[in-house]
Every structure is written in structure tokens, then in C-alpha cells.
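Novice: fold the following, please.
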Amino acid sequence: MTQIKTAENQFQFDIEGISTETHLQLYESLLMPRRIEEKMLILLRQGKISKWFSGWGQEAISIGVVNALEKDEFILPMHRNLGIFTGRDIPLSRLFAQFQGKKTGFTKGRDRSFHFGSIEHHIVGMISHLGPQMAIADGIGLAHKLSNEKKVCLVFSGDGASSEGDFHEGLNVAAVWKLPVIFVVEHNGYGLSTPSEEQFAFKNFTDKGPGYGIESYRIDGNNVAEVYSMIKKLAEDIRENPRPILVEAMTFRMRGHEEASGTKYVPKDLMESWAVKDPVLNYEKFLLDRSILSEPILKELNAKIKKLINEGLDKAFSESSITADSQEELSDLYAPFSQIPILPKSDKSRELRFVDAISDALKQSMQKFPNLVLMGQDIGTYGGVFKITDGFVEAFGKERVRNTPLCESAIIGAALGLSIKGYKAMVEMQFADFVSVGFNQIVNNLAKIHYRWGQNADVVVRMPTGAGVAAGPFHSQSNEAWFFHTPGLKIVYPSNPYDAKGLLNAALEDPNPYLYFEHKALYRSLTGEVPDDYYTLPIGQAKLVTEGSEVSIITYGIGVHWAKSTAESLGCKADILDLRTLLPWDKDAVEKTVRKTGKVIFLQEDCLTGGIGGEICAWIAEHCFQYLDAPVMREGSLDTPVPFAPTLEKNFLPVERFSDKLKNLLEY
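Specialist: The predicted structure follows:
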């Protein structure tokens, strides 16, 4: 056992309300992560594990928290919170298998260390970007409120991670919505090697809470009894009076950010002053002095823990290395879902504008799924900037149709938190351009979470997109290609009212993450016959809009209408294939039309370079070369931002260039 000097009269462990039994429980719980730490550092030196993020010196925070909360209350830890995992009784063999990248680990070898969650244990693990989990906690807290559960959710942040915008957004949304979330900041003095004074200008996080309208408390993070007592007291209060609270736990990181980085950048006297505040040894000394703990019991506990650790390690080490299976890797990308398209119950239909078809789908999905929550800026009483949710508050209430702060990242993250609690969520980007602020949540949380540890993300992000309305570079971008490259997402892009309703219903039905693109220029300019009843259309299935033998035009969205108009003006007989679903896209339909005509051109509104057309044209060249009678061609917008002036915007868009290129292809 490590022996160091302990603090004299430093800690007040004898807190009112903590029984002898609880003291012993806390000590045993505290001892486990320390002994695992000691073992992991040996294994690291032996080359038996590849990396270790140490929580040495900070264990009291995790242990106080995990013992203070109820077993079915969610905790969102970070990489120095080993005690949360051991405190929730996760089998050590599985935990060690996770550290070693074995198949029985929580991520099947797909992620490392503490980058995982377990719904069974009510833990949602971190991603390396640190801050985004604050918003997930908001979503879990919101689910508690919507379900009238008297529960609290607790999320960790380090002092370094607090510099991220997600920290601000997470606190702000929780404050505005009065969510039952405890935000614990482990103030350990360093973000890797950057000290606090180079990270922020304030001294304590308790100064920040009042600015958000949040109560704030500062506690000694090395005092397990104080952490336990404070969190238990706050949680009991929050369950009856839901609201967020910020807790600053003062502590110190006694080892490097990870072991390879070391601690040479830390002043020696600072290390020495914190070494005497060791949370395990000081608590042990207190318990021995009060005769709550005896040397025989201490010896027995250490032997018991050592046995459990060794048994867990033996089981994990005995497991063979993973054999890669590409089919399994691909099948785990999405949550299992076998879509059965739903037909309208009657023949009744009506002429609807594109915008009204979207509204109709949302309304009917809200009726079909009582657990569906809509979130977005101004979507409440105002009805959204495009009036798609006009009247929804009256129909479904403010709890399910939620105006949000200007916090795109937090709202997308909250949608994931709702999904973790069994809700469905739709997030409206006021304009697709604004999704850049929430990009990380989409590509690193929504898209990867099922592949990483089996949690689905039942979230649809609606994206009003496209140019042609003289809205300039920040309200007109076609950014679907940003996400097309991200495995784990599904992307749909309807071109007409009928598809708009059926595809949106299908996306909301599916428990996987969707981006649903809807072209603003079509909202009120395009009408079509739409069934009155609820129905869904098959995801991943393209649609042949017109048939012809001379050329295949592959496109989507407003490109379908440009293609039809251009083909008619040139008098050519074209197969016009509307992809409808961009991810996954319909390879069979593409191959069929290529075989038929032998000449192919791809049309997209997006800029030409790096667009979806480039990928599909490359696939055609690789897989359908023998059917081609001409080079595969493509056309898109200029490789510039979208300009504001109508003449510049018209030049930017590909319509005229597409006409010229189509002529060349026909004449080839």
C-alpha cells in the first residue's frame, strides 16, 4: 500500500447524518478505484494496456457522487471518474475487457477506456470532445420533467472543458428550462499542462452560477464525506424542486493528463501540498482513529479487493483478441429497424404546398408518437420562421413543442439525452446553415453512439436548405455533403410534397439519427396531391420521375425540377432519377438507369467540388463502366459561397451550365 504523509486536522469527515455503516461503505467504495489505479499503472509499464487516464487524488468526488445518488439516476462521467463505474457495480472483468479492447467490453473494441455508456448501470460515457455531454444531461433531465419522475441527473466537467462553448450552452439551457441536473466541475488546476490561470480569468466556478441564474456550491473534492453529504442533500432537494445546480469540487490531479505526459510542468511544492491531502489515506486515518475501521478489517478489505481485481483481470486477459468481421461492423452502425412502409388507409387526398406537407407529417407523427418532442428556435407560439409548427402549441402543449435558446449544440445534445430515456426528438434548424454550430453533436454523438456502445439516437434534425431566394451566404448553403461522409447518419432530401410527408414520417418512425433537408424555395412555390392519412415511404429507395432512353439524369431536391425543365426545353428523352435518400443511397436504381441509357449526368445544387455527385459518379465509373457510352458527367454550383445579389446567385447556381453540359452529353 502506498504510504504518504497525511494532513493534520485537514478534513472534517465526521459529518452529521453519516452512519458508521455508510462510512465503511464509502471507504470500501473509495479503495476499489485506488487499487485498480495501482494495478493499471503496473500493467501500463508492462505493456499490457496501451493508455491510462489517471484519477489518482480525485477518487473522492466520484465515490461521494455515486453513493449519494439513487442507482437508477443517470451519471455522465469523464475519464477520471473510475469510481463511478466501479460504484455502479459494473463487473470488473467487463470493465478490464473494455480497457484492453476486447469483444466483451462495452464497445466491442471500437473505443477505449471510459468512452462508453451502459443503460443498465445508468451511465452515459464521454467522447473526447468533453463538453457535449453537458447537453445530453439536459436531455435526460428534460425527460425526467416530462415524465414527472422525481429523479436527478448528474454530469461531470473538468475545469479545462469548461472553456468550451458546450459548457455555456449546457448550463444556459438547464437554467432556462429548470432541469433537474447537477453539474459537477472537478477543479483540479490543469487542462493537460495548461494551468487554470491560463484557462479562465475568474477564480472559482461558484462565481459563474449566478450569471446563469443557477445556485452554486464549492466543496472539498478530496473529502469523500463532504462530497457524499452535499450531493445527497442537493439531489433530495432537486427531486422535489427541479432545477439545475452547479457544484465546484476542489481537487488536484496527482498524475499526468495521461501517463505519457507526466507531471514535470507542475511546480514541486504544489504537488507536495496536495499529496498530503490524499483522499484515500486521510479518510483511512480518520476511520482508524475513530475505531470505525480496524487493521484486521483493513487487511481483509484489501485482500478482498485484490482478489476481485485479479479475477477480473485474469478473465479479461484470457479472452482472445477480436477477430474483425466487416459485416458485423456495418450491421452495428444503426439500431435494428426493419421498415415496413405504411400505406394511407383511404384514397382521400388534397392539394398541398410543400411546406404544408411537412407540417402535416409533423402533426400526424406527434399524434402517432406521444413521446415525440419538437425543439427549435421560435417554433412555439410563433410557429417557426416558416410557420411549419403554427398552431402546434395549442394542439400539443409547450412541453412537447419547445422554443429553445440560441444553443444549437445543446439542443441537439438534449435530443440525444431524450432518446436515451426512450423519447423521440425533432430539432428544427432555423436554417440549415446554422447546423455548423451543432456539427460536433451530430457527427460525433448522434452518428457514432450506436456503433460505439449500442445506444440509439432517435433524433431527426430538420434542415431548411438551399439557394434561389436571395438570402446570401449564411442562409442559402447546401451542406448535405458535410454529413454524407459520416457513417451512422441517415439523410433524406425530398423534391415534392408527397415525398416530403412520407419521408418525414418514415424518418420520425425510425429510431436512428436523420438529417431531413427541405428546400426553402419549394416551400410555397410547389404544390402536389398528398394523402390525408398518415403514410411512410421506403428509406433508401430512389424514384424514377420520368422515363427515357437517351440519357440518365441523377439528382435530388430542387435539382429534380431543374432536370425536368431542362430536358423538356431540349426535347430529350431522359430517365430522371430522384435519389430521395442520400444516405443510404439506392445503388440498384442507379445501376439500372445506367444500364438502360449508357449516358449519365449528375446534377446537384451544392458546389461541384466534394459534392455527393462526385461519389456517385465515381461509383458508376467503377461498377458500371461496361455499360457507358460516354464519360460520366456532373454539374453543380460554383465553388464559391452563395452570393446575395440575384444576378450573382443565378450565375452561382448550375442551371444554365447544366443545360450546356447535357447538350454535350447528348451529342457525344
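
Novice: switch to C-alpha atoms for all contacts and neighbour counts from now on
Specialist: Will do.

Novice: so what's the residue nearest to Ile576 when sequence neighbours are not counted up against?
Specialist: Nearest residue to Ile576 in three dimensions, chain neighbours excluded: Ile553, at 4.8 Å (CA to CA, 6 or more residues apart in numbering). For Ile553, the contact set (CA atoms under 8 Å, 6 or more residues apart in numbering) comprises 563, 574-577, 600-603.

Novice: wasn't Gly256 part of a helix?
Specialist: No - secondary structure of Gly256 (DSSP: H, G, I helix; E, B strand; the rest coil): coil, not part of a helix.

Novice: report how many residues lie close to the closest residue in space to it that isn't next to it in sequence.
Specialist: Spatially, and ignoring its direct neighbours in sequence, Gly256 is nearest to Gly262 (4.4 Å; CA to CA, 6+ apart). When neighbours are counted by other CA atoms under 10 Å, Gly262 registers 14.

Novice: before we compare anything, build this one as well:
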Amino acid sequence: MLTPTKSAIKYDKKNLDNKTLLQLYKNMLKPRLIEEKMLILLRQGKVSKWFSGIGQEAISVGVTMALQPEEYILPMHRNLGVFTTREIPLSRLFSQWQGKANGFTKGRDRSFHFGTQEFHIVGMISHLGPQLGVADGIALASKLQNKNQVTAVFTGEGGTSEGDFHEALNVAAVWQLPVIFCIENNGYGLSTPTNEQYYCKDLADRGKGYGIESFILDGNNILEVYGKISKLAESVRKRSRPILIEFKTFRMRGHEEASGTKYVPQELIAEWEAKDPINNYRKYLLNLGVLNTTTDEEMHHAIKAEIDKALQTAGAEEAIIADESIELNDVYKSHEYQHIEPQSKQEEIRFIDAISQGLRQSMQRHEDLVIMGQDVAEYGGVFKITEGFVEEFGNHRVRNTPICESAIIEAGMGLSIAGMKAVVEMQFADFVTSGFNPIVNYLAKSHYRWNQNADVVVRMPCGAGVAAGPFHSQTNEAWFTKTPGLKVVYPAFPYDAKGLLATAINDPNPVLYFEHKALYRSIRQEVPTDYFTIPFGKAALLKEGESVTIITYGAGVHWALDTLEKNEDIAADLIDLRTLQPLDTEAIFTSVKKTGRVIILQEDSMFGGIASDLSAMIMETCFEYLDAPVKRVASMETPIPFINQLEDQYLSKGKFEKALREVLAY
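Specialist: Have a look, this model is predicted:
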């Protein structure tokens, strides 16, 4: 029976000294007292939302103390102990939660949705799963750089149902990455109990399916957590490999405070209250003589005083004043473009050769650049763009991946966090749907949220015209041009393909680099043999005329050129956009004001495509210069068919000449 002096948890201090025993207690007590204060402030309306980790402090504190300060930790909602154990100034945490400028996100995100390179903490996003793959990327960087460091990443039992969890475990196992995956099994995902979330007895068993060592720990026993994680971390530093830990614990309060705990049986709450990690450890230390009531009271008083002082500092801080220019300037990491003119001779090469050559020269230029994708190593990729790369750069930098687009994009983000560069190949642009979330919600938003760049290029072999059918033929650039934080490149010629790829890899922001498959082996051009760059946001004026402005990109450029060649009487400005984000609006407006007529050609289907935005932009900016409505030409509103006669009917290529004549005749 539990008594006021007897602990409900069995502790074994082993060889830990008294100083460490007390530090463990103090580090658990601090987040508990902060949380108790936060619950008061929440009721007072001074904090907007709170995700309580009360009762789970032993996990956050034990893991964090077991790791070295320079080793990355990727925490979740209930891991306040990670932040406090890393000794982040409380005034900054309070500023973060109050949406003040002294926080970590400039008021752009709340609670624990932030990271800090200073303290080697990478915050979560609400989608939960992506941070597991990001941890893989950070761990990969550690392994490639021989740092012998561990990365720890947290998830809840609910998050283990997400595909990202399984992808990240598989990648970590295949690549033997130094990651400790920490599952906080606290009984409920919001209101859904564990028996409705998974069928296996223990989540640790999932490690066996991936060949990963796994352990179950009492998440309320600080000595068990700290001791075991310390031992495992030291082992992983010596022999790189992933570890899966399931911490058995309980969530004592609601998913967030507003949701409450009415759905939880009271006897279950009472059972876990008796296992409180702090109350039990306090009793243990008192019985051991390591702690006395006076010291305990002094510790409480000192922490509360620190909290009150930090709250006063944060409260006195001025509220953020909205400034449109600041917000817009922080969407992308500022980057000084370095223009490099080609110096050597030229040779006629195919579009696909230009990409391969540009990629190879970037690998030579950036020793921290890693290429990842399905079959990109010995096989050279399905289009043979990376053929021979393994022989030159080694398979540590040219990495075959499992079929898991999401985890590999996330790993690219992790490499960027660790200061490296990544090029991720989608075998086909269509397959990016399996990695859509980390692109639009992680890569795109990281710099805006907490000043972390995403130095990742995603290569996107795209486009129809090769009878590849609905799953290998999309040109899906519009999914990304509407997402702030992403850059989108879409070359039409070998020269541009090589120079723009070099620029994309140099740019510290995430870039979607589209490569039209039908152009790979059909388009040839004289291209410099050495390394050079082309600036983003600069369209190419391929032809000049007074009658009409033709705006297009990718394969559409060649369709327009063919049409103009057949119709020599049409004097047109032909603009090849080259990059869709950033967009060369100056070139567009200058031409439209000169010709007074505009036609926009895209391969994508009409509704929601980039032509729609271009048309609206021209109408809003150049309306008084127009002699005819802006004309859009796009492919059919159907999926892309396979057989040639249906694909030809689908494509906008066959509709362009008639539409062009209509604009001229208006």
C-alpha cells in the first residue's frame, strides 16, 4: 500500500552520484511548476492554448539529460522538459507562448511549434509524422560527417499509425542511422484510447519488423529513463544504428486543456496519479537522504521566482506590430545570387545530358551535397541521369532509397538543418503526392516559422507526350506555385536546364525543379561544358514581334515555336518563363504593354493552373493596354490518357494555333 513516505515506483540509482540525482529532480520540477503557472494564465486568457505534459516529465528530462548539448532533439507538445533542461531562457519561452517578438517564431506560430539551432532543438508541426524523417536526415548528416552523435525524436502512440513513422523507421534501419525513436505511449490520442489505435500488444514490437532494437521503459521512472537512454546513446555513438523506445506513461490532462478528460475513467486517472513521476521521486530522494524538506522548499521557491521574473519580462515586452514587408521578406531565406559566366567551349548536348552534367558539376562543387532517390545509385536512375555518379562520388553521397517519398524529402530537410544540401529525385513528378505534406507544410514554412532554411531541391521528371498514362505524365507545377516558401523552376532548353539547376542547388530555399520527360532526348542545344549559373526570376524573350505576347514554359515553348515557324506572318513576343516562382512580372508587363494582346499556353489542365493567375494578374495590371481579352490555352479537364490518339486530343498543343488566330482576329 502506498504511504506518504513510500514510493509507488521502484528506483535503482545504481552508480549515480547525489548531484545527478538532485539535478534530475530539479529538471523535472521546473517544467511542472511552469505548467501549473500556465494553467492559471490560460484561465486568465493570457495564454491562448496549452498542451499539458504533466505526469510525463521523466521522459523529456531523462532523454535530454542523457544526450549531449550538441545532439539534436525533436520534441512534441508535451516535452516542455526538453526545452527547460536545455536551459532555454524562460522569458523567451513565455514570449513564444504569448506571441511576442522575443520568442522563436515572431508570433507566427504558437506553443511548441518552433525550433532553435542555438539549443539544437527542432520543433514539431501539427502533422506530427514528418519530424521522424527529419530526424533521419539529421542523423544521416552526423553519420556522413563522422560526428558520432545521436539524434532523439519523439512521437506519441497515435503518431505511430502515420505512414511517416513506418517510413522513417525503415529508412533508419536500412541506412543504420544513429536515431533514438521515442514513443510516449500515454494512453490516448486526443480522446481515442490505445485499443482503438493499434492491435499489437506493445508498440515496441514494431521495431522487430524493421530489424530495430526496441525496449519498453517505465516512462514515469526518471532513473530508468535516464539510465537506459544514457547507456543506449553511448552505444549508438560507438556503433551507429536506430533504437526504438516505448515509454509507458499516461496523459493526466486533456489533449489540450479545452478538451478535458471526461472520457477517461476516474479509476484510471487515480491509478496513474499514484505513479506521478515527481511525487514518487521526491519521496525516494527524501528517504535516501539526498533531499530534505528545506532544500525542496528552497528549490520550489527559486524556480517559482525565476518563473515570475521571466513572466514579468515577457509581459513587459511590446506586442508585435504587423509589418507587411517583414512578413513577406521572411518567407524565403535571403540569398545573394552568385552569377557565374561559362568560360569554356560549348558542345551540343541533349536536355537530359545538360541536367546530368549540371548535377555532376554541382556535386563536384559542393562536397556536402547528397543525392537521394529510388534507383539513383548503381542503376543511374530510371532516366540514367545519375549514371556513373556512384563511381565518382560514392554511394554515401548518391543514395538509393526505399520507396518512401515522404521520409526521403524529410531526410533532405534534416540534412539542411544539419548544414548540408540535398537533391531528392522523384522518379516521376506524379509520385510527389506521396511526399506532398513535408514539401508544402515543412519545407515551405520552416524559414517563415523559425528562420530555418530548407536547402533541398526536389527533381520532378514530368509531362505528357510519351504515352505514359495517368500516373506518369502529370505536369503538376500549380500545386506548388501557390505555396509560399517554395521556388519553382521549369526549363525548356538544355542551356537553361543546366544553369538553373546549378542555381537551384546554390539557393538555400526549397526548389521544385521540373524536367519535362518528352524533352529529355528530343531537344539538343549548344551548352557550355563548364559550370555556370542562371538567375531565377528572369524570363527569356525568344522571339520579338508587335502583334501578340505568347507566354509559356516547358514543352509549351517548343509547341509555340513550332506554331510560329508554320505561321511566319505572326509577329509575336514569345516569353519562356523559365522560373514560375519567382516570376518575371516585369518581362510580362513590358511585352503586354507593347503588343496589347496576350495568349498563355500551359500543358496542365485549365482550372487552377498558373495561366489563370497570369491572366488575372495581366488583367489587373495592364487592362488599359489590352486590345483583346487574355486567352488561356490548356489541356483537357481529364486525367492524362495513355494511348497516343487520346493523349494527342488531351494536350493543349493541338489547340494552340487556332486559339492564337482567334486572339489576333479579335
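
Novice: out of the contacts of Ile553 of structure 1, which sit inside helices?
Specialist: Judged by DSSP state H, helices contain the following of the contacts of Ile553 of structure 1: Ala563.

Novice: neighbour-wise, give me the winner out of the contacts of Ile553 of structure 1.
Specialist: Among the contacts of Ile553 of structure 1, Val600 has the most neighbours (other CA under 10 Å), with 29 neighbours.

Novice: does that one touch Ser552 like I think?
Specialist: Yes - assessed by CA atoms under 8 Å, Val600 of structure 1 is found in contact with Ser552 at 4.7 Å.

Novice: counterpart of the residue nearest to Gly256 of structure 1 in structure 2?
Specialist: If you follow Gly262 of structure 1 across to structure 2 using TM-score structural alignment, you land on Gly260.

Novice: cool, Asp289 of structure 1 as well?
Specialist: Per TM-score structural alignment, Asp289 of structure 1 is aligned with Asn287.

Novice: how near is its match to Pro75 of structure 2?
Specialist: The gap separating Asn287 of structure 2 from Pro75 of structure 2 is 33 Å, by CA to CA, to the nearest Å.

Novice: now the helix or strand hosting Gly414 of structure 2: which residue numbers in structure 1?
Specialist: Assessed by DSSP states H and E, Gly414 of structure 2 sits inside helix 405-417. The aligned range for helix 405-417 of structure 2 in structure 1 is 408-420, by TM-score structural alignment.

Novice: how big's the offset between that stretch and structure 2?
Specialist: Here the mean offset of stretch 408-420 of structure 1 against structure 2 after fitting is 0.4 Å, by mean CA distance after the TM-score superposition for structure 1.

Novice: need the contact partners of that stretch.
Specialist: Residues outside stretch 408-420 of structure 1 that contact it (CA under 8 Å, 6+ apart) are 132-140, 142-143, 166, 169-170, 173, 375-376, 404, 424-427, 429, 434-435, 437-442, 445-446, 455-459.

Novice: count the residues that sit near the residue nearest to Met124 of structure 2 when sequence neighbours are not counted.
Specialist: Spatial nearest neighbour of Met124 of structure 2, excluding adjacent residues (CA to CA, 6+ apart): His113 at 5.2 Å. Per other CA under 10 Å, the neighbour tally for His113 of structure 2 reads 21.

Novice: and for Cys200 of structure 2?
Specialist: Neighbour count of Cys200 of structure 2, defined by other CA under 10 Å: 10.

Novice: so it versus Thr194 of structure 2, what's the distance?
Specialist: According to CA to CA, Cys200 of structure 2 stands 10 Å off from Thr194 of structure 2.
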